[in-house]
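Novice: kindly return the folded structure for what I paste below:
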Amino acid sequence: MNEVISSTIQSPAQGLQAVWGWFDVSQDDRARVSDLLPLAEQNIEAILQDFYSRDGGYDHPSGEGAASGMQKVKDEQRRHLLELFDAGLDQKYFEGRKSAGIFNENYGISPSFYLSLYTFAINRICDLIREHTKDGAEAETVQKALRKTAACHQAITIEAFSAARSEAIEQRERQMSELPTPALRLQEGLLLVPVVGVLDSHRSRLLTMQILDAIRDQNARVVVLDITGVAAVDSMVANHLIQTMTATRLMGAQSVLTGISAEVAQALVKIGVSDDALNPAGDLERGVETARKLLER
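Specialist: From the prediction side, this is the model:
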């Protein structure tokens, strides 16, 4: 099942065919929706204006650049809505859905807001279909085709939105993992190493090397390793921390671990780490006090 779902993003030719089938969108449905394009083009401006002018419908931004930013959002939304009526199964359509998802992510447009606009627009166009179609049965058939196609269209965009968000998060995590970790000399023999950001296995290994080099270069006897700024530590990274502190002792220095969160404490307990191995202190201030006492011994 996961392979089929992921194919909607990675393999447009096969994936989009499958998605159309999931939503029961037939070739006739797509033809009916395509015939609605002139009607949509004639009314899209009024639909967008009505959507944004509703009381409580939108919290209009303020400040420098807000107007131009909103105009760009509306221009993109107009394009994305009209793409619904010319939905093919080719690379162009796939790229359009991916572009919509990435745009929403970059401009902070939530899936809920995106879906609310589409729901509003589709309801308005269904109203127009009823007004312009004399045959009630045919109007009902066209509306049904539009709603099925719109649901499929939205689903693909939301999936692209999700992929774009995951990619953005991974990119930020990579950037955070590449942040340098300084070894600060608080006084003779005492180093402070504040760690901020994502502490994955790769960065943990680099951190160990940096600490050991700093101990050697500055003749440090105690190192305070502060992980207050680390968002999450899993069992593997916790193991790296223990290895780092063990390597510190082998270099002739003692270490103090500060800034341990509840999540980090649980990760350390899971791998059977005791207080003796960590020499922990609740916060940085107490950690520095502990380190200075160790220097006096």
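
Novice: only C-alpha atoms from now on, for both contacts and neighbour counts.
Specialist: OK.

Novice: my read is residue 163 is in a helix, agree?
Specialist: Yes - when classified by DSSP: H, G, I helix; E, B strand; the rest coil, residue 163 is found to be part of a helix.

Novice: quick one: it from residue 7, how far?
Specialist: Separation of residue 163 from residue 7 (Cα to Cα, to the nearest Å) stands at 12 Å.

Novice: look at the residue lying closest to residue 133 once chain neighbours are set aside and give its secondary structure.
Specialist: Excluding the flanking residues, the one nearest residue 133 by Cα to Cα, 6 or more residues apart in numbering is residue 139, at 5.7 Å. Three-state call for residue 139 (three-state DSSP): helix.

Novice: could you also give me the structure for this next sequence, so I can compare it with the first?
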Amino acid sequence: MGLNNGSIERRKKIVGLEPSDVARIAAIKDLVVRRAEDYSATLFEHLSGLDEARKLFDNRALLDKARRLEVEHVHGLVSGDYGMKYVEQRLELGLLYALAGLETSVFLGAFHQLLRLVGSHVIRHSEHTPLDAFDAFMSLKKVAFFDVGLIIDVLVFERERVIRQQQEAIRELSTPVLQLRDRLLMLPIIGVIDTYRARLITENLLEAIRARRAKVAVMDITGVATIDSRVANHILQTVTAARLMGAQVIVTGITAPVAQSLVALGIELSKLDTVGDLQGGIELAEQTLGYRVQQSDATVPRINGIHGAS
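Specialist: Now for the predicted structure:
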């Protein structure tokens, strides 16, 4: 998350945490520490009644660790030391809640219950005047909001990371490079091709060409409805890059609308090897590699290589 001492101090400034607040918090430290487990228990009691927190309670090891870290959290709130080590502890707690699948709203609701109980006890049982006790609690709330900012950032960051991983997995599945036979690859493309996906197609194809020592690759775009100029140029660049790696790319399945749009865009296609359909593209690829089709006695086609059976 890119946290350093400078960003930590900036976060303290945002919530208004000052040295005078630390002094006021010190005055209620013992009172809060004595009931740390009660405060923590209130948070988990609130969560136990929510279906959104069921994953946490279904995992005993995760729940036990969360309870321990939350008690340490309460101790940390009144510790007076809110540096990097303190931040790392809050991040650990946030990661645990993220692992349990807690939404930010669920965490905020439970943490509010904890703070409400802390405030009630501080006002009622502090040895100081009610006004001083209230001021001390308000100083403590600054630290609490400092913590909330950290934990919510972790929850959001982890959720976005999971979404990015899922999107990446979907994109990987949407651009598979298949090996049909030795030195022959096929890349079927279906759906919309944006700039990012076009780049992913290039990367996957070139990596497969190198890893499998391919000589010919058939790129089938039958399932692509439209191609703009950027994507068309990217495909041409892919073909050129593959050629530099010693492989030929045959593009198949260009539909009439795609052909018309490419012509209208003025895309230079003279360096592109195209075949009408996938079957024709595979046949051309096999001829390029030296394979030929022979009819067996059982009328089942058999493909042999010029230099021996495949």
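
Novice: could you get me the TM-score between them?
Specialist: For this chain pair, the superposition-based TM-score is 0.63 by TM-score structural alignment, normalised by the length of structure 1; 259 aligned residues with a Cα RMSD of 5.0 Å.

Novice: returning to that earlier point: can you get me a residue count around the corresponding residue of structure 2 for the residue nearest to residue 133 of structure 1?
Specialist: Matched across to structure 2, residue 139 of structure 1 falls on residue 133, judged by TM-score structural alignment. Using other Cα atoms under 10 Å, residue 133 of structure 2 is surrounded by 23 other residues.

Novice: and if you look at residue 79 of structure 1?
Specialist: By other Cα under 10 Å, the residues close to residue 79 of structure 1 number 14.

Novice: spit out the contact partners of the nearest residue to residue 182 of structure 2 once chain neighbours are set aside.
Specialist: Counting by Cα to Cα, 6+ apart, residue 182 of structure 2 lies nearest to residue 214, which is 7.4 Å off, once chain neighbours are set aside. Residue 214 of structure 2 is in contact with 182-185, 208, 247, counting by Cα atoms under 8 Å, 6 or more residues apart in numbering.

Novice: can you list these in CSV and add neighbour count, distance to residue 115 of structure 2 and secondary structure?
Specialist: Shown next, in CSV, are the contacts of residue 214 of structure 2 (neighbours: other Cα atoms under 10 Å; distance: Cα to Cα, whole Å; DSSP: H, G, I helix; E, B strand; the rest coil):
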residue, neighbour count, distance to residue 115 of structure 2, secondary structure
182, 13, 66, coil
183, 17, 66, coil
184, 23, 65, strand
185, 25, 61, strand
208, 18, 56, helix
247, 21, 65, coil
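
Novice: going by distance to residue 6 of structure 2, which of these wins?
Specialist: Proximity of these to residue 6 of structure 2 (Cα to Cα) peaks at residue 208, which lies at 44.7 Å.

Novice: and the gap between the closest one and residue 23 of structure 2?
Specialist: 63 Å.

Novice: what's the answer for residue 273 of structure 2, then?
Specialist: From residue 273 of structure 2 to residue 23 of structure 2 the distance is 77 Å (Cα to Cα).

Novice: now do residue 107 of structure 2
Specialist: On the measure of Cα to Cα, residue 107 of structure 2 and residue 23 of structure 2 end up 28 Å apart.

Novice: so the two - more neighbours on which side?
Specialist: More neighbours surround residue 107 than the other of residue 107 of structure 2 and residue 23, with 21 against 13 (other Cα under 10 Å).

Novice: what's the distance between the equivalent of that one over in structure 1 and residue 166 of structure 1?
Specialist: In structure 1, residue 107 of structure 2 lines up with residue 114, judged by TM-score structural alignment. Distance from residue 114 of structure 1 to residue 166 of structure 1, counting by Cα to Cα: 18 Å.

Novice: with residue 256 of structure 1 instead?
Specialist: For residue 256 of structure 1, the distance to residue 166 of structure 1 - Cα to Cα - is 35 Å.

Novice: give me the more crowded residue out of the two.
Specialist: Applying other Cα under 10 Å to residue 256 of structure 1 and residue 166 shows that residue 256 carries more neighbours, namely 23 against 13.

Novice: and that one, helix, strand or coil?
Specialist: Assignment for residue 256 of structure 1 (three-state DSSP): strand.

Novice: neighbours of the closest residue to it other than its chain neighbours, how many?
Specialist: Nearest non-adjacent residue to residue 256 of structure 1, counting by Cα to Cα, 6+ apart: residue 224, 4.7 Å away. Close neighbours of residue 224 of structure 1, defined as other Cα under 10 Å, add up to 26.
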